[in-house]
Every structure is written in C-alpha cells, then in structure tokens.
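Visitor: Provided below for reference: sequence and predicted model.
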Amino acid sequence: MSRRTQLRTSRCGCSLILAEHDQIAHALTIKKLRQEQFGQSSERGALLDQLELQLADLEENAAQIDTAAQVAAEKIAVPSFERRRPARRPLPEHLPRERIVYPVPASCPCCGDNRLRKIGEDVTEMLELIPRQWKVIQHVREKLVCRACEAITQPPAPSHPIARGRAGPKLLAHVLFAKYGLHLPLNRQSDVYHREGIDLEVSTLADWVGASAATLTPLVDVIRSHVFAAERIHADDTTVPVLAKGKTRTGRLWTYVRDDRPFAGRDPPAAVFFYSPDRGGEHLAGYARLMQADAYAGFSRLYEPNRKGGPIIEAACWAHGRRKFFDLARLTKAPIAAEAVKRIDVLFAIEREINGLAAQDRLRVRQERSRPLLVELEAWLREQRAKLSRSNDTAKAINYCLSRWDAFTRFLDDGRLCMSNNAAERELRAVAVGRRNWTFAGSDEGGRRAAAIYTLVASAKLNDIDPQAWLADVLARLPDHPAKRIHQLLPWNWRRQNHAHAA
C-alpha cells in the first residue's frame, strides 16, 4: 500500500470530522435563533435562511465525503473510518408497509441439505415516494321513470365548490395552498401538472383560485370579526409588487394578528390580511383597543384622543427599538449602541421566562424585575444623549425610543401586552418569501383576493392544523353549509371536531 493512498484515506477521515463539526455548530446556532424571542424578524429571518442553506450544503458535503471514504476503504487494507451518526428516528408508523421478500436458497449453501427451517428475518425499511395519482370522479345520477304515470325522477345534482367547476375540493385546496402556502406561482404549477400528463392552463388555474376565494369569503369575514374583537392585536404591513399597464407598481399588504397564548388566553389565535394600493389602509376604523405596532407615522392619527370611536392605545415594539442600536453596534461598533443592546436583551430574557404565564403573573414579574431596569435604561439613555450631537446616528436611535417612551413602557402595566410585535412580523415573513418568487398580484382585485387566502392559510397554521386538509374539507362543505353555523368550519372548531371523530 502506497504512502499516498494512506494519506488520501486519512484526509477523507479528517475532512469528514471537520464537516460534522461545522454541521453541529450550524445546527446549534439555528436552534438558538429559533428559541430566541427578541430581535426584528427580518434580522433573524435572513440569518436563519442563510444558516439553513449552509447547513444543507454541509450535510450534503459530509455525505459525499463519507461515501468517498467508504469507497477508498474498500480499495485499500487500512482501518476503515466509521462515521458516527446520531440515532435515526424510525420511519412514521402510520405509513403503509409493502413487503418485498427475497427468495431464499432451496438448499444449504454449506452442505447442500434441503431441510431448511425459518428461524427469523432481518427487515430493512426504506422510505419511498409514490407519484401523485390523478383520477376522474364520475357523479352518476340515474334517471327513473314511473311505470304508472311515466313521471321521470332522479337524485338532485350534488353541490360543487365552485360554479361550473370541474375541479374537486382537494384539487382546489392543493392549488390554493401551493400558491399562497408554498409560494409556487400558477405558471410553475401548470408546468408540474403538464409533466404528470394533465394539461391545466394558467388561465384555468386562475379561474379556480378566483372562484374558490369567492366561495371562502364567508369564512374570511368571520375570521376578521374574530380578530378585531380582541382586546389587543398586533399590526404590521409590507410592500408587494402589483402589475399595472406597462409597469409594476407597489401596493401594500397589512396583517393584524390576534394571539393570546403569550398570556395564557383561551381565545384561539388568528390572523387577518388586507390589501391596499397605497399605505392609507382604513381597516381599523371600528377598532379602539390595544395595538402593538412599529412607529409608522400613518398610525399616529389612530392614537389621537379625539379620534372618532375612541383612540387606539399604542404599544411600541422593542424589537424595532433594539434593531436601531443593533445595526449601529454591528456596522460601526458604537459602544453606546452595543451597551443599549445588552440592556434591552436583559429585558427580553425576562420575557422568555414569563411567556405563557397568566397576565397577572406576567404583570407581577414585570413590576418587580423589568420596571427597575427600564427606569435605569431611561436615565442612562438621557445621559448618553446629552453627550452626543443631534446629527449623531446613536442619538437618533436614542430619540426614537425616548420620544415614544410611554408606548415602549406600556407593557409594564398590562400583562397581556408583549415586548415586541414579532407575532405580526412572523406572518408577513411568509409573504416576503413568496414575494421573492413571483409578482404578488396582477391587479388590486388580485391583491384583495390574495389577502383573503393568506388570512385562511395563516389562521390555520396558527391553530396547528394542516391548511390544505382544512381548505379541502371546507370547500366541500361550504356550498351546503347553513350560514348561521359557519363558525363550525373555523380552524379552531374544525380541529376540535376532527379530534372528537378520531377519538
């Protein structure tokens, strides 16, 4: 055996060890970021996306190096390098099993005797994917004629999810979720179906989406009412590209989230989306309670005491305030900004401890532990601002917080409030992913339609149910479902019904 061959094998082993070390480091970083409850979602989201892509590459590299090491070990007589793999989880029990039994020899390969008896078996399981199956369901209504009076009778025609539609509810739900849940535009869906032998033009898919949105409108309306009945909501918005004649213009998508789980609230979570061609949304006209949001100037009129219907009570987002200091600390190494981030992070650490506790318990901890820290933080910020010029970027970040100090500290006096607006930002992150893949809408009406479907998909996810399965079921049931019992089809009620049936 040559020295060169030994070195090559040794390098394979060392490379694999280094690759596995990088994998573990990336995986731990991703886990830590997912557990953290502070920081602006765009900050964490971009980093998570990057790290997850890098982790996938590292895992592929490790597998490639492992294979190369095994091939090299087969060719040379040196101690093989065995990659230490973590214990593999068993394949899901609910999946059907197909047994492939290999033929056994008719006689003993050792002595030739044919008196063989079974003493056991070794089973190796392999996960496999079966191509999607398409089928045409024929709804047959037999016609009967009366021999006595010759009257013709037949069963009534079944209701369809969409008028004159030839798509079943499961197919419609698949198209909707692929576009608004998986961010797969209709032209790509059409290409996928074509490769499977089904020709569905983009125009046909678009018709199905529009008709399905119309069918689902009653559910969207009820979810909107549920969200705005909350004592506290999260609000955020983002830009979306909209096609216009000869150009692409910018519209806005707004989201309002009701999520009482941080303070052990019993009402189910939900999210509602609205589209507007500009940033002049009027969706909060009937709302006058607590709202957690960023410092968008357009919201200012909502907080005015003389507002018709009463003012909305502002609760500022500490993730936004922290982000301003974080950017300065990262880009310019500003010591004051870095110290501000550390002080704010201590507050977020307390919030992680009390997340999910009852509102009164959260309030007690905040009064005891968070309030003294914020009193110190305010005094420290004012002291540092006095040392800086007005044009200094750190001074601007300080002014952002101090000018809204009442809104920033409102969470100290209400256990229902959160320190950040991450609940709304998380919902918009899915829109941001889709925005990178396709133009959001071809018209303002398309924008409003997209907002409606996003409302359904997001609310289903918030209630831990499969959006596609839920949409398929409600599309099948809505045409014949009594309007006064529409609440039965809401995601949180649908889940309870399904669990009851399963039991």
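Guide: Ah, there it is. Bear in mind the structure is a predicted one, so any value in this text is a computation, not a measurement.
Visitor: From here on, just use CA atoms for contacts and neighbour counts.
Guide: Noted.
Visitor: Give the next helix or strand downstream of the one helix or strand residue 53 maps to.
Guide: Applying DSSP states H and E as the criterion places residue 53 in helix 41-75. Following helix 41-75 in sequence order, the next helix or strand is strand 144-145 (DSSP H and E).
Visitor: From the contact counts, what lies against that following strand?
Guide: Packing contacts for strand 144-145, counted by 3 or more C-alpha pairs under 8 Å, 6 or more residues apart in numbering; DSSP states H and E, involve strand 152-153.
Visitor: Run through who's touching the strand it packs on.
Guide: Residues outside strand 152-153 that contact it (C-alpha atoms under 8 Å, 6 or more residues apart in numbering): 143-146.
Visitor: Kindly reformat those as a markdown table containing distance to residue 398 and neighbour count.
Guide: Written out in a markdown table, the entries for the contacts of strand 152-153 read as follows (distance: C-alpha to C-alpha, whole Å; neighbours: other C-alpha atoms under 10 Å):
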| residue | distance to residue 398 | neighbour count |
| --- | --- | --- |
| 143 | 79 | 9 |
| 144 | 82 | 12 |
| 145 | 85 | 11 |
| 146 | 87 | 9 |
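Visitor: if we take these, which one ends up nearest to residue 378?
Guide: Of all those, the one sitting nearest residue 378 is residue 143; the distance, using C-alpha to C-alpha, is 81.2 Å.
Visitor: Just to check, the closest one is in contact with residue 156?
Guide: No. Between residue 143 and residue 156 there is no contact under C-alpha atoms under 8 Å: 10.6 Å.
Visitor: Can you show me the helices along the stretch 151-300 of the chain?
Guide: Counting by DSSP state H, counting those that start in this stretch, one finds helices in the stretch 151-300 of the chain at the ranges 169-180, 186-195, 202-228.
Visitor: most neighbours per residue, which of those?
Guide: Compared across these, helix 169-180 shows the largest average neighbour count, a mean of 21 (mean count of other C-alpha atoms under 10 Å).
Visitor: Residue nearest the middle of the protein, spatially speaking?
Guide: Most central in the chain under C-alpha atoms, centre = their mean is residue 430, positioned 5.9 Å from the mean C-alpha point.
Visitor: then this one, side by side with the first:
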Amino acid sequence: MTVKVVELEAELEAANKLIASYKAMLFGARSEKARLILDEQGRLDLDDLSDIPATPAAANDDPSVGRPRATARRNIGALPKHLPRVTQVIEPASTQCPCCDGALHRIGETVTEALDIVPAIVRVIATVRPKYACRSCDGGVVQAPAPRRLIEGGMATTSFIVFIAAQRFAWYLPIYRQAQMLAGHGVHIDRSTMLRWMQRLAWWLDGLFDRQLRFIHSQGRIHVDETYLPMLDPGNGKVRRDQIWAHGIDDRGWNGPAPPVVCYFYDRSRSHRTICEQLGAYEGVLHVDGFSSYKALEDPGHKGGSIVLAFCLAHLRRRFVDLHKSTKSPITAQIIKLIGQVYRIEAEIRGTSAGHRFAERQAKSKSIMEELKVLLDDTLARVSTTSTLAKHIRYGQGHWRGLTRFLDDGRIEVDNNFIERQMRPIGLQRKNSLFAGSESGAESWAKISSLLQTAKMNGLDPFTWLDDVLKRIVSGDVKNNDLDQLLAWNWKPATREEQLDLAA
C-alpha cells in the first residue's frame, strides 16, 4: 500500500510540474518569460516567432553579456520623402505693422510636418463605352472592348478584391470583420461572396505560386515545418486537425543570392508520404525538426532525391530550458550555457560569408559542441533512464549528426527558426478565423498567404504588389511564360503610362 502511495505522489508531482509549466507559458508576463535563466545566459525563451528585421539576427540567439542595448527608433528627423505632401499655408490675421501701419514683408517661414492619413474610400467605378456608327452606310458599330477583370461581370473591381485579400491574408483581418466594416459604409456584401472571390483570386495566382515553389526547390538548402489547421468537418458537427506545411529559403544569414521566400501547402496529413509528395525529386539539405516523418527521408529506401537533414539546435535547447524552469538543475544549467555560447558565436558571424562562418564554427563552435556531447553522454550514464532529463539527452544523442551539420557548411543555419517565424501568420489567421470552412478554401488560404508573406519579407506593400501583379495577369499584359518577372524579388512597379493602359 505504501509503495502505491509513493507512486501516486510521484505522478501527482510530475503532473503539477507540467501544469505549472503550461500556466507559465500561457499566463506568465512576457517580461517574465524573457527573463534570464542563467546569469551568464541571455534570452532563452522562444522568440523564434518574432518579426524578421531587415538584416535578421539569428533566431533565439543569446546576446553577449554586457552588450549595450540597441538604440530605440524614435523617428527623429524628416518624415519619409516618398510620401506625397499637401502644403497648408497659414497667413497672419494682418500683414500691417502694428507700430506704423506699414506693409510687412516676408522674411522667412517655419515649416513643420506631421503624418496624416486618408481613410479607405469605397466608391463605384462606372465604365462607359460609347458606341459609334456611320450615318452614310449600314456598316458595323464600333465600340471599345470592355477591360478584363478578375471576375468578369462581377460587382467588384480587381483592386477591391485584392484589398480584401491583402487585409485577410497579409494583415489577418477575417472576412466577417471586413464585411462588418463595409456595412458601415452602406455596402452589404455576403461573406460567402467574398470567400468565392478569394478562391477565384487563388485560381489566377496558381501559375505564380508554382513558379515561386519551383524557385524554392531549386535551392540546395531549404527549411520545412508544419502546423495544424482546424478544418470544419461537414456532417460530423466537429472541427478536425488538418495541416499547413511550409517550405522556405533565406540566404541572408550568409549573404547568399537567394531572397527570403516561403510557400505553404494544405494537406490533411503530416505523414512521411505527404512530405515526400511535396518534395518530389528534391535533392539537398533540409532544415527540419526531429519529427519522424522527416527522419525517414534519409532512409536508403526513400523514393526521391538524396536528402541530408540538418536538425534544429533550438528544439534541443527548448527541452532543457523547460526542464530547468521546474528543476533548477545544475546539469540543465550547464547544457543551456554551452548551447548559449554557440548562439553567441552565431550572432557574431551572422551576415558574413559562408567561408567565414565555416572557419569560425570550426575554430570556436566545434569544441563547444564536442564538450556538450561529452556532457550529455556522461550525464545519461548517471541518471535514471526513465527521467525527463534522460529523455531529452537521448533526443540529443539520436539527432546529433543533424544537430552538428552546421559545423561543416557555412551556408547551413544552426536552427530552423526562419521557417517557424513564417508559421506565425498561419497562427494569427488561425486565431482570428478559428477554422477553414472547406478544403478548397484552405488551399486558397495557402496559396495567397504564400505570395503575400513573401512580398512582405521582400519589403513590399502586399496590396500594391498584388494589385499590380493581378492587373498585369488578368489583362494579358504578362503571359504565363513571363511570370518570373512578377515574383516579389523580381517585381518592378508599372510606370504611370503602364498603369493607365492596364486601367483602360
């Protein structure tokens, strides 16, 4: 009986620790979640879903101890020069001298600038196409052809539909909220109509999405990850957990030639078969986590191209960080410290050439990883095989070859956090929209999000880019074999004359 009580108490203690960890993750203040776990260690929590800066720092990197804080951006100085200016001149009430009543003359001026905005204007475009006929004969009637639109005969212009899409997939504003906002303008559009617009827009973008995906799979190193997508299951009255996959590249860490790009896929499964179908004959390095569907890609019997897996060091560190929060073990502290040293080195070499990163990793990071391996092996021999610490150590040992792959190639990243950051838009859309209503809607979701997220990563305004791209495609100005010029990193805005031609 006593043994049973001890076992139950142990299970209760483990369950309480797990609940405490979840409560800290869900309800803890952000300032607490980002606190130092070790005095020598910088930020260790999961900041891998933050926005990407122009020259991004390595995700989850630990800033060096004593490093001065970056200067805050306070918009001191002139406002952006590319914005249009509206000049307001305010004259004095009188230009006569208060002393002698003589006329005052202008000696200078004071100019101050302030940002202003004109809210969205909902309007109706009336397209008039006059008909002309000859009075002298019964010849044919002459009339200009109607301009092509995204939805022929529809009630909305291409720009209107693009605006809905940009708000929905680039800035995560659900369709039903946009419908409510339009109703405030006196425009009542059923949500189902707007959803059909999104599916039609995705149809037009299908070729561009394929070009973008082909570009990703032409690279020697890509990042892959997946997350769940709630899907309405008609007939069962339930929501099932389907999957959104992401494939992406980002060479900015080593100043490589490839721009940041991401493509999303919808699928019902996260199986090995699914990722094999997505990759096709791809050959190269895959940055992934330790999920079993990925590990099977290195098996000799794998059907497809030759793939080398580079596992994510951040995933290993998170395990020990979570354990350290509940146990405060000196072993976990030492492991975290060693991994933190690797990340400090990564922060120093971020943005340098692949050759320099390789040399620095060989000179500095390699010995740290070897010390970490010895520590993991020695610790496992001294702890209970059923403990959580042993479980995490075995994870590291089982993935060690992929975890150290970055040491031998300066182009390989130390973690997979680039693609995890690209999952944040999916998470925000999932939070705001709760679930996808249909599989075709989820596929449209994936395609449009892929293109708009890539535009954002390349510093473009999603609406401006997509509006111009759709008008060129719909009008026939850009043919299918020329779509590469419309990809976000190749795109150049149309000139004023070209814009008038597209609108005609």
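Guide: Perfect, thanks for sending it. Treat the numbers as computed from the prediction; the structure is a model and nothing was measured.
Visitor: circling back to that earlier point, format the helices of the stretch 151-300 of structure 1 as CSV; extra columns: distance to residue 46 of structure 1.
Guide: Conversion of those to CSV gives the following (distance: least, C-alpha to C-alpha, whole Å):
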stretch, distance to residue 46 of structure 1
helix 169-180, 20
helix 186-195, 25
helix 202-228, 28
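Visitor: quick one, which of the ones you listed is nearest to residue 399 of structure 1?
Guide: Ranking these by distance to residue 399 of structure 1, with C-alpha to C-alpha as the measure, places helix 202-228 first at 31.8 Å.
Visitor: Give me the mean deviation of the closest one from structure 2.
Guide: Superposing on structure 2 and averaging over aligned pairs (mean C-alpha distance after the TM-score superposition for structure 1), helix 202-228 of structure 1 comes out at 1.0 Å.
Visitor: With adjacent residues omitted, what lies nearest to residue 293 of structure 2?
Guide: Distances taken as C-alpha to C-alpha, 6 or more residues apart in numbering place residue 272 nearest to residue 293 of structure 2, at 4.3 Å, with adjacent residues excluded.
Visitor: ok, now which ones touch the one you found?
Guide: For residue 272 of structure 2, the contacting residues are 292-294, 296-297, by C-alpha under 8 Å, 6+ apart.
Visitor: now the residues you listed: which count as buried?
Guide: Of the members of the contacts of residue 272 of structure 2, the ones counted as buried by neighbours, 16 or more other C-alpha atoms under 10 Å, are 294, 297.
Visitor: For residue 115 of structure 2, state which of the contacts of residue 272 of structure 2 is nearest.
Guide: Set against residue 115 of structure 2, the nearest of those by C-alpha to C-alpha is residue 294 (49.4 Å).
Visitor: what sits against that closest one?
Guide: Applying C-alpha under 8 Å, 6+ apart, the residues contacting residue 294 of structure 2 are 272, 275, 288, 309.
Visitor: Which ones among those residues lie within strands?
Guide: Members of those lying in strands (criterion: DSSP state E): 288, 309.
Visitor: Got a PyMOL select line for the buried ones in the contacts of residue 294 of structure 2?
Guide: A single PyMOL command is used to select the members of the contacts of residue 294 of structure 2 judged buried by 16+ other C-alpha under 10 Å:
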select buried, resi 275+288+309
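Visitor: Residue 485 of structure 1 corresponds to which position in structure 2?
Guide: When the two structures are superposed using TM-score structural alignment, residue 485 of structure 1 falls opposite residue 482 in structure 2.
Visitor: ok, back up a step: now flag whichever of the contacts of strand 152-153 of structure 1 is closest to residue 495 of structure 1.
Guide: Top of the list for closeness to residue 495 of structure 1, among those and by C-alpha to C-alpha, is residue 143 at 39.1 Å.
Visitor: Not counting its neighbours along the chain, what's nearest that closest one?
Guide: Spatial nearest neighbour of residue 143 of structure 1, chain neighbours left out: residue 154 (4.7 Å); criterion: C-alpha to C-alpha, 6+ apart.
Visitor: Residue in structure 2 paired with the one you found?
Guide: That one, residue 154 of structure 1, aligns with residue 143 by TM-score structural alignment.
Visitor: Quick one: neighbours of that match, just the number.
Guide: Applying other C-alpha atoms under 10 Å, we find 11 other residues in the vicinity of residue 143 of structure 2.
Visitor: And for the one 4 residues further on?
Guide: By other C-alpha under 10 Å, the residues close to residue 147 of structure 2 number 13.
Visitor: ok, now residue 443 of structure 1?
Guide: The tally of other residues near residue 443 of structure 1 (other C-alpha under 10 Å) stands at 17.
Visitor: where does the residue mapped onto residue 97 of structure 1 from structure 2 sit relative to residue 117 of structure 2, distance-wise?
Guide: Residue 97 of structure 1 is assigned residue 86 in structure 2 as its aligned equivalent, the criterion being TM-score structural alignment. Applying C-alpha to C-alpha, to the nearest Å, the value for residue 86 of structure 2 to residue 117 of structure 2 is 11 Å.
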